[in-house]
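Q: Predicted model and sequence follow; I will ask about them next.
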Amino acid sequence: MKKLKQVYLDYNASTPIAPEVREAMLPFLEKHYGNPSALHFEGVHGKRAVENARKQVSTILKCQPSEMIFTSGGSESNNHVLKGVYSTFRQKGNHIITTTIEHPSIINPCKYLESIGAKVTYVRVDHFGRVNPNDIRAAITKETILISVMHSNNEVGTIQPIKEIGEIAKEHDILFHTDASQSVGKVLLDVKELNVDFLTIAGHKLYAPKGIGALYIREGIDIEQLIHGAGHEGGKRAGTENVVFAVGLGKACEVGNESMEQNEHVRALRDYFWQQLKAHFKDMVTLNGHPEYRLPNTLNINFTKRIGQDILTTIPQLAASTGSACHSGEVTLSPVLKAMGVNEEEGKGAIRFSLGRYSTKEEIDYALSLIKQGY
């Protein structure tokens, strides 16, 4: 039997490792094995590689290399900021502001901090999944020590007004963090323009391996370490540097920075996909997320009167995702869509299609044919 063709449209969940990234990593898999902290020739090799990678990562954010530390991924970076700020500035205040649509690596650490004395305000978003900066301003109290708002949402792709929120944070002398895991490499980012003090990067959303991430910490800010040990990463994060993966993330950022214009091609494919679905299904499909302030690769739509997972189950050749959960036959609406006020019956039919650097029109056309059959 002829093997079925497969189409991968789940880039927001994880990207493949780019060929350029793989090539950059190979020497450190095959021969350069020294500990970067060692003073001999092999250690020097590793140290230079890590510092070059740090420079590559800093370039995509337009910051100084000394402001970047490598982590194990987005979850560690987010935990480092939330727990580090709370631990360091607990005497100043105990209030944190975030939103109702954050990733679990923000929501769950916040719930943990609440269990040990923190007060957390979860600001609501509008029907497009966008927070109103004035609502952030209204949530500020004398006890507020941190605001954390994701740059773009992983499910619907909505981009938040980070610059405006950052200005509010500055006015009130409050530290500001953004989780940009989904945004890096897809849209231009400048930490100074965004007015952020911390910014999270996750490697596997950026054509680098899983298990590597980075955290921007603005110069002059010192927060408690999440991982204690020897004085790696400028004393900010203990643990022998993961040279291989750091090199991979560095190269991924370099490639992403140099190929930013490819995102317009991805946007065109995404819009073509949506137009074709709309033309065929008409009012049986509706869009989730902001029509304008949205990542160029993300398309989250509701298939009316259907269950999103049921559709995907009938077309195993297509890799996409749904935020809804199914337990004992009951379908639970995605927390993000629920926070956006999406009708429950409608939202159960939601599917997220996320395109990437290697998506083609041929793949989109094939996906369209599969969806039409599966519906």
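A: Yep, that arrived.
Q: alpha carbons only for contacts and neighbour counts from here, please
A: Fine.
Q: Within its local environment, how many residues does the residue nearest to Lys142 when sequence neighbours are not counted see?
A: Spatial nearest neighbour of Lys142, chain neighbours left out: Gly93 (7.4 Å); criterion: C-alpha to C-alpha, 6 or more residues apart in numbering. Close neighbours of Gly93, defined as other C-alpha atoms under 10 Å, add up to 16.
Q: what do you get for Asp283?
A: For Asp283, the count of nearby residues is 10 (other C-alpha under 10 Å).
Q: do you know how far it is from Asn302?
A: As judged by C-alpha to C-alpha, to the nearest Å, Asp283 and Asn302 stand 10 Å apart.
Q: Ok, Thr360 next?
A: Per C-alpha to C-alpha, Thr360 is found 23 Å from Asn302.
Q: again with Gln373
A: Gln373 is 17 Å from Asn302, by C-alpha to C-alpha.
Q: same deal with Val244?
A: In this view, Val244 and Asn302 are 41 Å apart by C-alpha to C-alpha.
Q: and what of His103?
A: For His103, the distance to Asn302 equals 21 Å [C-alpha to C-alpha].
Q: Check Arg352 too.
A: 9 Å.
Q: Counting neighbours, go ahead and name the busier of those two.
A: For Arg352 versus Asn302, neighbours defined as other C-alpha under 10 Å are more numerous around Arg352 (25 against 22).
Q: what's the helix or strand for the more buried one?
A: Per DSSP states H and E: Arg352 is located in strand 350-354.
Q: So which residues lie in contact with that strand, not counting its own?
A: With contacts defined as C-alpha atoms under 8 Å, 6 or more residues apart in numbering, strand 350-354 is touched by 9-12, 155-156, 297-303, 307-309, 320-324.
Q: what do you get for stretch 271-280?
A: By C-alpha under 8 Å, 6+ apart, stretch 271-280 touches 285, 299, 364-365, 368.
Q: now it: how far from the chain's centre is it?
A: Between the centre of stretch 271-280 and the centre of its chain there are 26 Å (C-alpha atoms, centre = their mean, to the nearest Å).
Q: In it, which residues are buried?
A: Applying a neighbour-count criterion of 16 or more other C-alpha atoms under 10 Å, one finds 271, 273-274, 277 buried in stretch 271-280.
Q: try it against this one:
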Amino acid sequence: MKVQHLSQALQRIEASPTTAMTDRASELRAEGRDIISLSVGEPDFPTPPHVIEAAKAALDAGDTRYTPVVGTAALRKAAALHFERDLGIATDPSRVIVTAGGKQAIFEALAATVSAGDEVIVPSPWWVSYPQMVRFCGGTVAPLRTSARNNFRFSPSELEALITPRTNWLMLNSPGNPTGAVFPADMLRGIGDVLRRHPQVLVLSDDIYSPLIYTEAPHATLAVECPDLADRICTVSGVSKSHAMTGFRIGVATGPDWLVKAMGKLQSNSSGNPASISQAAAVAAFEGPQDFLADWREAFRRRRDLVVARVNAIPGLSTPVPDGAFYCLVDAAPLMNRFGGDDGKLALHLLDHGVATVAASAFGGKDGFRISFAADEAVLVEALDRIDKALA
């Protein structure tokens, strides 16, 4: 008899649905099935050559040892440059922590601060891991519902209605996953007005998709729009989406000194330092040429327009035009009777027809699925042809 001792914390969460669908697509491919995966948020462009060369140079130089737990001095300095140049956040390298991906930074910030009974406001639809992290820490998720009718944005009054004495975090993600929603500067300033009345609330600003905005307005972030609240804001970024470096597993975060130190304390007892070679590559990513991003952004814009037009031409499907990131959250409500009201069954139906997507319910939504358009246009056309046939 096998004995299993699972912690209460682990029993409160579920495996990530996005990685589960991606893994399932890989398994089917290994079995010989022709599967197009639109389930994972991963740029299909090659990692920039100067980043690859930096990784090779680090290997040749023998930089294969432990580094400081919170990151090398070179990368913390480069990350501080990134925060100021690209996000407008002036920060000192001492207030930067380097993690094994942005996901680890978010987890550490929550794990260092959330206790049983604490409440975390999470706008929905949300990135799948936000509520799981909160629940693992013993916190309670307070969903802040948004919809396509309002471009997946919320009003200051809607936010304030959810705040209680137990609220200790607000999660912000702009551009957002899975909706592509972008929070404009005036919305963030309105959020700031609410937060000033509730000084116990911290803010996690996930800006990992900040280079991928398709509107005329530049990226806006709370720490810039409300500088007087900077000591309550943890801003997370990285190189995965901006430089096609998902496998390097490097995230960076900046915030108040006490929080960065708390995150480092946790990291010192869990993963230790991020990979030394990945850190060297990330220095090159932040300090090297950034001009390629304009071409990538324009390619993503073309793909977005293609996917939106094709989805909206399929009877029973609709999607708004996302302002950022590389996702479309597709509404399939008129078709849900065919699937017993279960969008998980809809996603499996599409998988049976050769396209891996992720059910909207995985993101706190309903009656639809998320498409990642981080794929070649020919691949997207074929995938949408298959979706059209699957639902005909």
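A: Ah, there it is. A quick note: this is a predicted structure, and the numbers were derived from the prediction, not measured.
Q: hmm, back to that, just the buried ones out of the contacts of strand 350-354 of the first structure, please.
A: Buried among these (16+ other C-alpha under 10 Å): 9-12, 155-156, 297-303, 307-309, 320-324.
Q: Narrow those to those in strands?
A: Those of these mapping onto strands are 298-303, per DSSP state E.
Q: Now render the residues you listed as TSV, adding distance to Val125 of the first structure.
A: Converted to TSV, these look like this (distance: C-alpha to C-alpha, whole Å):
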residue	distance to Val125 of the first structure
Thr298	19
Leu299	19
Asn300	17
Ile301	18
Asn302	19
Phe303	23
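Q: neighbours around Thr313 of the first structure, how many?
A: 11.
Q: Ok, Phe70 of the first structure next?
A: Neighbours of Phe70 of the first structure under the rule other C-alpha under 10 Å: 27.
Q: In contact with it, which residues?
A: 54, 212-215, 233, 241, 246.
Q: Could you export those residues as a markdown table, including neighbour count and secondary structure?
A: Shown next, in a markdown table, are the contacts of Phe70 of the first structure (neighbours: other C-alpha atoms under 10 Å; DSSP: H, G, I helix; E, B strand; the rest coil):
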| residue | neighbour count | secondary structure |
| --- | --- | --- |
| Arg54 | 25 | helix |
| Ile212 | 23 | coil |
| Gly213 | 27 | strand |
| Ala214 | 27 | strand |
| Leu215 | 27 | strand |
| Glu233 | 17 | helix |
| Glu241 | 20 | coil |
| Ala246 | 29 | helix |
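Q: just curious, which of those residues is nearest to Thr141 of the first structure?
A: Ranked by distance to Thr141 of the first structure (C-alpha to C-alpha), the contacts of Phe70 of the first structure are led by Leu215 at 26.6 Å.
Q: just the strands in the stretch 201-350 of the first structure please.
A: Taking DSSP state E, counting those that start in this stretch as the test, the strands found in the stretch 201-350 of the first structure are 213-217, 285-288, 298-303, 318-319, 325-327, 330-332, 350-354.
Q: Redo those as TSV? Include distance to Met25 of the first structure.
A: Listed next are those as TSV, based on distance: least, C-alpha to C-alpha, whole Å:
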stretch	distance to Met25 of the first structure
strand 213-217	15
strand 285-288	38
strand 298-303	29
strand 318-319	27
strand 325-327	37
strand 330-332	41
strand 350-354	26
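Q: Tell me which of those strands lies nearest to Glu67 of the first structure.
A: Nearest of these to Glu67 of the first structure, taken as C-alpha to C-alpha: strand 213-217 at 5.2 Å.
Q: just how off-centre is the closest one within its chain?
A: 12 Å.
Q: Between strand 298-303 and the strand holding Arg352 of the first structure, find me the angle.
A: Strand 350-354 of the first structure runs at 160 degrees relative to strand 298-303, counting by axes from the mean of the first three to the mean of the last three C-alpha atoms, to 10 degrees.
Q: where's Leu87 of the second structure relative to Ala223 of the second structure, distance?
A: 9 Å.
Q: And for Val321 of the second structure?
A: For Val321 of the second structure, the distance to Ala223 of the second structure equals 27 Å [C-alpha to C-alpha].
Q: Which one of these two is surrounded by more residues?
A: It is Ala223, of Val321 of the second structure and Ala223, that has more neighbours when counted by other C-alpha under 10 Å, with 24 against 19.
Q: for the alignment partner in the first structure of that one, what are its contacts?
A: Mapped onto the first structure by TM-score structural alignment, Ala223 of the second structure lines up with Lys192. Lys192 of the first structure is in contact with 62-63, counting by C-alpha under 8 Å, 6+ apart.
Q: can you tell me the helix or strand for Lys192 of the first structure?
A: Secondary structure from DSSP H and E places Lys192 of the first structure in helix 191-194.
Q: same deal with Lys372 of the first structure?
A: Using DSSP H and E, Lys372 of the first structure sits within helix 361-374.
Q: Can you give me the neighbour number for Val379 of the second structure?
A: Val379 of the second structure: 15 surrounding residues under other C-alpha under 10 Å.
Q: and if you look at Gln290 of the second structure?
A: Residues near Gln290 of the second structure, counting by other C-alpha under 10 Å: 12.
Q: repeat for the one 10 residues further on
A: When neighbours are counted by other C-alpha under 10 Å, Phe300 of the second structure registers 25.
Q: Counterpart of it over in the first structure?
A: Checking TM-score structural alignment: Phe300 of the second structure goes with Val266.
Q: ok, the residue lying closest to that match once chain neighbours are set aside to Glu51 of the first structure distance?
A: Setting aside the residues directly before and after it, Val266 of the first structure is nearest to Asn297 in space (C-alpha to C-alpha, 6+ apart), at 5.8 Å. According to C-alpha to C-alpha, Asn297 of the first structure and Glu51 of the first structure sit 31 Å apart.
Q: again with Leu206 of the first structure
A: 19 Å.
Q: When the two are compared, which one has more neighbours?
A: It is Leu206, of Leu206 of the first structure and Glu51, that has more neighbours when counted by other C-alpha under 10 Å, with 30 against 18.
Q: Run a quick check on Ala111 of the second structure versus Cys137, I expect a contact.
A: Yes: assessed by C-alpha atoms under 8 Å, Ala111 of the second structure is found in contact with Cys137 at 5.7 Å.
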